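> here is a sequence together with a model predicted from it:
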Amino acid sequence: MSKTNTNVTENLRKQIEAAVTAAMEQGALPAGEIPSFVIEEPADRSHGDIATNVAMAGARVFRMAPVKAAQIILDHIDLENSFIEKCEIAGPGFINFFLSKRYFAAVLREIENEGERYGESDYGQGKKVMVEFVSANPTGPMHLGNARGGALGDCLAAVLDKAGYQAYREFYVNDAGNQIEKFAASLEARYMQLFDDSFAFPEDGYQGSDIIERAEQFKEKFGGSLTAVSSEERRKALVDFALPLNIKRMQDDMAKYKIDFDNWFMESTLHESGSVAEVVNTLTEKGLTYEKDGAIWYKNKDICTEILLSQGKKQDYIDKLELKDDVLIRSNGNPTYFAADIAYHKNKFDRGFEQLINVWGADHHGHVMRLKGAMNAIGYDGDKLDILLMQLVKLVRDGQIVTMSKRTGKAIQLRDLLDEVPVDSARFIFNTREATTQMDFDLDLAIQQDSQNPVYYVQYAHARICSILRNLEAEGVSARSCTDEELCLLGAPEEVELIHLLSAFDSEIIAAARDYDPTKITKYVTNVATYFHKFYNACRVKCDDEKLMQARLSLCTATKTVIKNVLDMFSITCPDRM
């Protein structure tokens, strides 16, 4: 809620508690402990702006019908000098409160005073939160899943910042391990085939055209200098050449996508620093590893079983999961990805982050519990690691699933999408569906410049307000700060509903941060645009009553502020003209 809204709720709670206490002291209600009760906004505003269940929640304490208790509470409540205009009893004993016009004036005054800071709160108490997202392998181009994950992760971090957290964005670069060995072998084969087409390509090699492109780029710059050296030397030189180019390409793609990571963390640094060996040693010292077939294994089954039992799960349920142990060090002495992942998340906690959030693809579902369990096993709190699993996204054009790029005729990559779709559309539309749901991304919709495109619809509302202000300015009418009495002239249903919605901005931000769901904010700002258009169509801004006109201009300006704050927060263009 806005600060005005929050104060109303907090004060009303105190007033209700004081009324119950006074009624008990006077013998109108039986003496006892004040019951725990809820204050909330009714779904149907005709039933009031705020409602409480205090009379029903206290039925046992009050020992009377809730309707009767509700009346006694109202008889003893002091609402003088509050924002409450009237109150009434409804249904089985709800007490409904109706806000006064002074309240709505106060909301507009708050938005005017707060400006670009409106919507911020201290809900997060400055807590340091790491949001790791995208983290694509640098062995090839980024794909559509990275497009969705990028938009969700970046906007989630923005929401957390707005809600009072210190959010830190990180990209984890898997520049070590099996995938890099496969990358090296693939590069070697494509490079050598430029000189000898009989050179065998590895069965599990990367088939992408980008591998051929990197090999050709190396040949163009260095010729056949690697044809006479050992395979080990050749592979290292090719990786040292190609990997930085791939990482730079990822960084360029993310920059084009308006994502600015605080850090690009290299997996290789974990191996070089000894961090991976350290966590393996820690687990071994705790008796949580064993040797088998020349490899070192982690007792994942035991740890995860312990977690599930502590959650009240039955053994039959656990048995059906078919939990297995994990290899940490392969028989060839090389650490696994899982070993590095444990070291990486330990590193995050060691850097002082109090909460870790990962945005992963849904195919990582089986990795969630074992990583949280491993954090517990090495002495950290696995409950402070939250993993947001993101479902698949499909591209749709003309109602049909699209799998190939029109430009290249190959599998669609992130850069193909951004070449075809405006970045603003991509960032907004990817945040219109919760991460836990599968998504069809409509390419036709994303490039439309009309109200069917959700980001265009919101941007247009902002531009429309700017146009209203410009046109009136041209006629010699400038928006000014209004008095409370002038703002109290706003009483049309469309005006009141819009102000109500504007007052909920920071509560929506808090809910989005709490639930790790930035889509709440795209839905919210779309509603703001909708309610503004309703207001504009029902209430003439330019009118003969100068005071009412200025009050409506204040409402326009407040709406403009909220829309801009959302779009700025999500790094989406906020145009003055369209």
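Here it is on my side, so go on. Numbering: from 1, shown residues only.

> CA only for contacts and neighbour counts going forward, please
Will do.

> how about the residue nearest to the spatial centre of the chain, what does it touch?
Centroid check for the chain by Cα atoms, centre = their mean gives residue 156 as the closest residue, at 2.4 Å. Each residue near residue 156 by Cα atoms under 8 Å, 6 or more residues apart in numbering is listed here: 512, 513, 516, 517, 518.

> now do residue 374
Neighbouring residues of residue 374 by Cα under 8 Å, 6+ apart: 300, 303, 342, 382.

> below is structure B, check it against A:
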Amino acid sequence: MNIFADFAERVSAVVAALELKPEEGQLDLSRITVEPPRDPAHGDLATNAAMVLAKPLKMKPRDLAEKIAEGLRADSDVSAVDVAGPGFINIRVNPIIWSRVLASVFEQGKDFGRSQRGNGVKVNVEYVSTNPTGPMHVGHTRGAVVGDALANLLAFASYDVTREYLINDAGAQIDVLAKSVYLRYLEALGEDIGAIPEGLYPGDYLKPVGKALADEFGPSLKDKPEEERHAFLKGYAVDKMMDMIRADLELLNVHHDVFFSEKTMHGEGAAIAQTLQALRERDLVYQGTLPPPKGEVPEDWEDREQTLFRSSTYGDDIDRPLVKSDGSYTYFAADVAYLKDKLDRGFKQMIFVLGADHGGYVKRLEAVGRAVSGGSAQVICRLCQLVKLFRAGEPVKMSKRAGTFITLRDVVEEVGRDPVRFMMLYRKNDAHLDFDLQKVTEQSKDNPVFYVQYGHARCSSVLRQAAEELDGISVAPEALMKSDFSLLEDEGEQGIIAKLAQWPRVVDGAAEAHEPHRLAFYLYELASALHGHWSKGKEKPQLRFINDKKPELTLARLAMVYAVSQVLASGLTVLGVDAPEEMR
């Protein structure tokens, strides 16, 4: 039950009944929204109907608001309607609405709030896709969590979601990896390799790979022709690195449906060549020249005819080269073929969760999506800003180049999966995030993940206590759903139910905006409402959830507590965080 969507339809029906006609075209009722008012004292719901419709109707917003308010007052589920300011309409609903909300939670359980927005549309969410040259570091962690939670959110909103990882196994970095692994192989054979040369990967994480090679092949690899050995080491090293990355992701409970190898698209007659030929026939690929870069022109810049993609026609800043001067394909050519492959697999939305350093790729990826699909599919990019790591307020230094970076595994093993996942989502993805290894394990209101999980544990504790103290009275969900919800008349109780009623709207809005952090914010607010009301019960015994002198009221309150537990558990599950029944 989404009361906001329900009342938006009611407001639209009232407007339609007024039979107001704009001077031109049709009245666009899709702009009408119903949302919680900023100040709960103003009512339960607020609508912008008069503000967005007054201009096309050439009316004063306040006058239109009064007409709409008059129609809403005839609704039996509305107890009061007020017009505020220049034309805002505030609605207070009949308390029976809150009973319906609780009934809906009991009927749907953890599916309460599940949106039908996606309607089975095929969506591809690509996230992580870090180069397979080493273990994941804390900078990769945010994208992994955001991408995974976004995929969960879209699935909860009824999209057909595929979680994908692009293995970047065709670039120069793989040559560097193979050379680095060969040195560790020689080291494992007992040779003195000295200092790792500049430009190779110095991390100790490659030592086990070198040892595995030495154990399996002995010194035989040294005798192979260099080209043959190098080709073998590239594949071997990538496989080992991907095993390491999968193990790191498993620590976060992050899993992908598809691991797509970029290498498979290269080579004569492979996907890139076929794609460029097909796009050339559509005049999306052509031979031409590019103007020199703005500002100082690099010494290695060449004014030459190139194979170009018409990305500027579709919103990019310039057309993009597809083939290098040596005849090899650019990274952009691989991006074009990869997007074409996704389109051929039937995806209507292709979401890329990228690091902030990939901001320059956004326009070109969006342009490729529009061009290749002819506008039938959408490319959406979400950038994740940097994570700054602290311990008790002091920065934790890391240096990937020196091989002493802080890994994802380091962080998860120190603080646990749940704090990492929740806190990576407790800021919007494009905002910088300070992650304090000490604070995220504190048991206080200032630690959001603890506060939300403790909210669920408190609900479970209250229900266990009630089962022990209420002799002969069942507190099973099937019994609680039959209680008299109309007894919940306290302002705090109705505030909690009003917050529960917002959950379907939060899910719908977060899915539409591709912003899973909204769920984390909401869960903290819901937990805060529960904890706050529980604390009032310590000062005012009449507000306590369990009152053996008033069993009917107690059952209604326990029903509310159970409903809160269901929504907290549902939201935490979407975020990939556990909902514990007790915490010590």
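Received the coordinates, thanks. Everything numeric in this text was worked out from a predicted model, so none of it was measured.

> which of the contacts of residue 156 of structure 1 fall in helices?
512, 513 (DSSP state H).

> sorry, back to before: preserved in structure 2, out of the contacts of residue 374 of structure 1?
Of these, the ones still in contact in structure 2 (both residues aligned by TM-score structural alignment, their matches' Cα atoms under 8 Å) are 303, 342.

> select from the contacts of residue 374 of structure 1 every entry located in helices.
Using DSSP H, the members of the contacts of residue 374 of structure 1 that fall in helices are 300, 303, 342.

> any idea what residue 451 of structure 2 aligns with in structure 1?
Matched by TM-score structural alignment, residue 451 of structure 2 corresponds to residue 457 in structure 1.

> report how many residues lie close to that match.
17 (other Cα atoms under 10 Å).

> test my guess that it contacts residue 448.
No - the criterion here is Cα atoms under 8 Å, and residue 457 of structure 1 misses it with residue 448 at 10.3 Å.

> returning to that earlier point: which one of the contacts of residue 374 of structure 1 is nearest to residue 479 of structure 1?
residue 382 (53.4 Å; Cα to Cα).

> find the nearest non-adjacent residue to the closest one, please.
Spatially, and ignoring its direct neighbours in sequence, residue 382 of structure 1 is nearest to residue 372 (4.3 Å; Cα to Cα, 6 or more residues apart in numbering).

> residues contacting the one you found?
The neighbourhood of residue 372 of structure 1, defined by Cα under 8 Å, 6+ apart, consists of 381, 382, 383, 385.

> how much space between it and residue 310 of structure 1?
Relative to residue 310 of structure 1, residue 372 of structure 1 is positioned 14 Å away (Cα to Cα, to the nearest Å).

> strands of the stretch 101-250 of structure 2, start to end?
Under the criterion DSSP state E, counting those that start in this stretch, the stretch 101-250 of structure 2 contains strands at 122-126, 160-167.

> what range in structure 1 does the last one sit on?
The counterpart of strand 160-167 of structure 2 in structure 1, counting by TM-score structural alignment, spans residues 166-173.

> check which helix or strand residue 87 of structure 1 maps to.
Using DSSP states H and E, residue 87 of structure 1 sits in strand 84-90.

> what range in structure 2 matches that strand?
Here strand 84-90 of structure 1 aligns to structure 2 at residues 78-84, judged by TM-score structural alignment.

> next: stretch 342-352 of structure 1.
The aligned range for stretch 342-352 of structure 1 is 336-346, by TM-score structural alignment.

> what does the matching stretch rub up against?
Counting by Cα under 8 Å, 6+ apart, 122, 124, 265, 271-272, 275-276, 350, 368-369, 372-373, 377 sit against stretch 336-346 of structure 2.

> what about the residues you listed, which are in strands?
Residues of the contacts of stretch 336-346 of structure 2 located in strands (DSSP state E): 122, 124, 350.

> how about the strands in the stretch 451-584 of structure 2?
Counting by DSSP E, counting those that start in this stretch, the stretch 451-584 of structure 2 contains no strands.

> can you show me the helices along it?
Per DSSP state H, counting those that start in this stretch, the stretch 451-584 of structure 2 carries helices over the ranges 477-480, 491-501, 503-513, 517-539, 551-575.

> using CSV, lay out those helices together with distance to residue 50 of structure 2 and mean neighbour count.
As requested, the helices of the stretch 451-584 of structure 2 are exported to CSV (distance: least, Cα to Cα, whole Å; neighbours: other Cα atoms under 10 Å):
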stretch, distance to residue 50 of structure 2, mean neighbour count
helix 477-480, 41, 15
helix 491-501, 24, 20
helix 503-513, 21, 20
helix 517-539, 27, 19
helix 551-575, 33, 24
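
> using a markdown table, lay out these together with distance to residue 247 of structure 2.
Below are the helices of the stretch 451-584 of structure 2 laid out as a markdown table (distance: least, Cα to Cα, whole Å):
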| stretch | distance to residue 247 of structure 2 |
| --- | --- |
| helix 477-480 | 39 |
| helix 491-501 | 37 |
| helix 503-513 | 29 |
| helix 517-539 | 25 |
| helix 551-575 | 20 |
